[in-house]
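In: Next come a sequence and a model predicted from it.
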Amino acid sequence: MGEKTCVRPLDFGHSVSTESVSVSSQRESGVQLTQFSDYAIRLLMLLAMEEGHSITIGDAAATLKLSKNHLIKIANLLVRKDFIVGTRGRRGGIRLSRSSEDIRLGDIIRVTEPTLLPVQCMSTPGACSLENICRGPIYLQDAMMSFLSELDKATLADLVRNRRSAKSSC
């Protein structure tokens, strides 16, 4: 059985602190998102909790206990994909480009996981000697579409609400 670590916000005022919590996993995850996606979701959640206010990348990095350089890369992508707005200068910072109610988790994953393919043969022709007879990729593609469809049901606002109400589970 594996151990998972989740980060749960403890304070929802203007500055947000986090705490790492270990929870036992009964089974291994079937789909594993990249660290990039994980950090992007954390950053967007932080911005959702600060909705209407800009925060600096430095403050976000300190609050989330993540690398400032890594968050800069993530923020640049999120600006290009219109999830956040960045303002340069002395009073600069980042904020959500629209309401957290209008940002779907599936859309975030589609942007941060552009090659969300569970097996190599789906992205590399000739990688498998059975590709001419195997129907597995068809079922896996359908499963990935269902996965993303399920994520489309949740908004960034839902994630923040769920974090606020979750007392003992992540």
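Out: Thanks, I have it.

In: Every contact and neighbour count from this point should use C-alpha atoms.
Out: Will do.

In: so who does the most centrally placed residue in the chain touch?
Out: Closest to where the C-alpha atoms of the chain average out (C-alpha atoms, centre = their mean) is I41, at 2.9 Å. Residues near I41 by C-alpha atoms under 8 Å, 6 or more residues apart in numbering: I108.

In: so it sits in a helix?
Out: Yes. Assigned with DSSP: H, G, I helix; E, B strand; the rest coil, I41 falls within a helix.

In: Next one: it from I74, what distance?
Out: To I74, I41 is 10 Å away according to C-alpha to C-alpha, to the nearest Å.

In: same thing with T112?
Out: 9 Å.

In: if I look at the two, which residues touch both of them?
Out: Taking C-alpha under 8 Å, 6+ apart as the criterion, T112 and I74 both touch 36, 40.

In: here comes the other one, which I'd like you to weigh against the first:
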Amino acid sequence: MQLTNYTEYALRVLLFLGTLDEGEKTNIKEISTAFSLSEHHLSKIVHELGKLGYIETIRGRNGGIRLAKRPEEIIIGAVVRETEDNLSLVECFAAHGNECVLTPACRLRFVLREALEAFLRVLDAYTLADLLENRTSLRTLLGERRNQ
């Protein structure tokens, strides 16, 4: 299973925000610099993560971006489900547009569905806090990138 760049970048944003100290905020430019990603693309991701309740965006002079939830409350599987447009591994998963003639008798889709469910089950077992266990190392790496 390959995640879209959108989901990968959403996870990166959450990781970045998770490395911040309590009360600390950042902005899209800092995240963009740290990951060498487009500010425009990141702004869409930040907007969606805000709508989903994962992050808080604060406008104004002292504004910025920070996590809206504790890292322990952010389940990685949920983030993936909410940011992936389409978790259909193959055409026959789709409600519309399935033109495969084997669908009525095919067992492959059941095997692939089981594999997808197992993949998501593993992701559900992890929170952002689990991914931040090496927070100091992540913060060092991101700090070096932010200062370039």
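Out: Yep, it's here. Since we're looking at a predicted model, the values are computed, not measured.

In: sorry, back to before: T112 and I74 of structure 1 - which one has more neighbours?
Out: T112 (23 against 18; other C-alpha atoms under 10 Å).

In: you'd agree the more buried one is up against L33?
Out: No. Counting by C-alpha atoms under 8 Å, T112 of structure 1 does not reach L33; the two are 9.1 Å apart.

In: hmm, back to that, what is the equivalent residue in structure 2 for the residue nearest to the centre of structure 1?
Out: Counting by TM-score structural alignment, I41 of structure 1 lines up with L11 in structure 2.

In: Where in structure 1 does the lengthiest helix in structure 2 align, residue-wise?
Out: Of all the elements of type helix in structure 2, the one with the most residues (DSSP state H) is helix 108-124. Aligning helix 108-124 of structure 2 against structure 1 (TM-score structural alignment) gives residues 136-152.

In: Structure 2: helices as residue ranges?
Out: For structure 2, the helices defined by DSSP H cover 5-18, 28-35, 39-51, 76-83, 108-124, 128-131, 135-146.

In: so which of these gets nearest G64 of structure 2?
Out: helix 28-35 (8.3 Å; C-alpha to C-alpha).

In: Mind giving me the packing neighbours of that closest one?
Out: Where contact means 3 or more C-alpha pairs under 8 Å, 6 or more residues apart in numbering; DSSP states H and E, helix 28-35 of structure 2 is packed against helix 39-51, helix 135-146.

In: Mind giving me the packing neighbours of the longest one?
Out: The elements that helix 39-51 of structure 2 packs onto, with contact taken as 3+ C-alpha pairs under 8 Å, 6+ apart, are helix 5-18, helix 28-35, strand 55-58.

In: What range does that helix cover in structure 1?
Out: Helix 39-51 of structure 2 maps onto residues 68-80 of structure 1, going by TM-score structural alignment.

In: Identify each buried residue in that stretch, please.
Out: 68, 71, 74-75, 77-79 (16 or more other C-alpha atoms under 10 Å).

In: what do you get for stretch 157-170 of structure 1?
Out: Buried positions in stretch 157-170 of structure 1, judged by neighbour count with 16+ other C-alpha under 10 Å: 157-160, 163.

In: How about whichever residue in structure 2 pairs up with R98 of structure 1: what's its closest non-neighbour residue?
Out: Aligned by TM-score structural alignment, R98 of structure 1 pairs with K69 of structure 2. Closest residue to K69 of structure 2 apart from its sequence neighbours, by C-alpha to C-alpha, 6 or more residues apart in numbering: Y54 at 6.0 Å.

In: Pull the number of nearby residues for the one you found.
Out: By the measure other C-alpha under 10 Å, the count of residues near Y54 of structure 2 is 19.

In: wait, isn't it in contact with L67?
Out: Yes. Assessed by C-alpha under 8 Å, Y54 of structure 2 is found in contact with L67 at 6.1 Å.

In: Could you report the distance from the aligned residue in structure 2 for V119 of structure 1 to A118 of structure 2?
Out: Mapped onto structure 2 by TM-score structural alignment, V119 of structure 1 lines up with V90. Counting by C-alpha to C-alpha, the gap from V90 of structure 2 to A118 of structure 2 is 16 Å.
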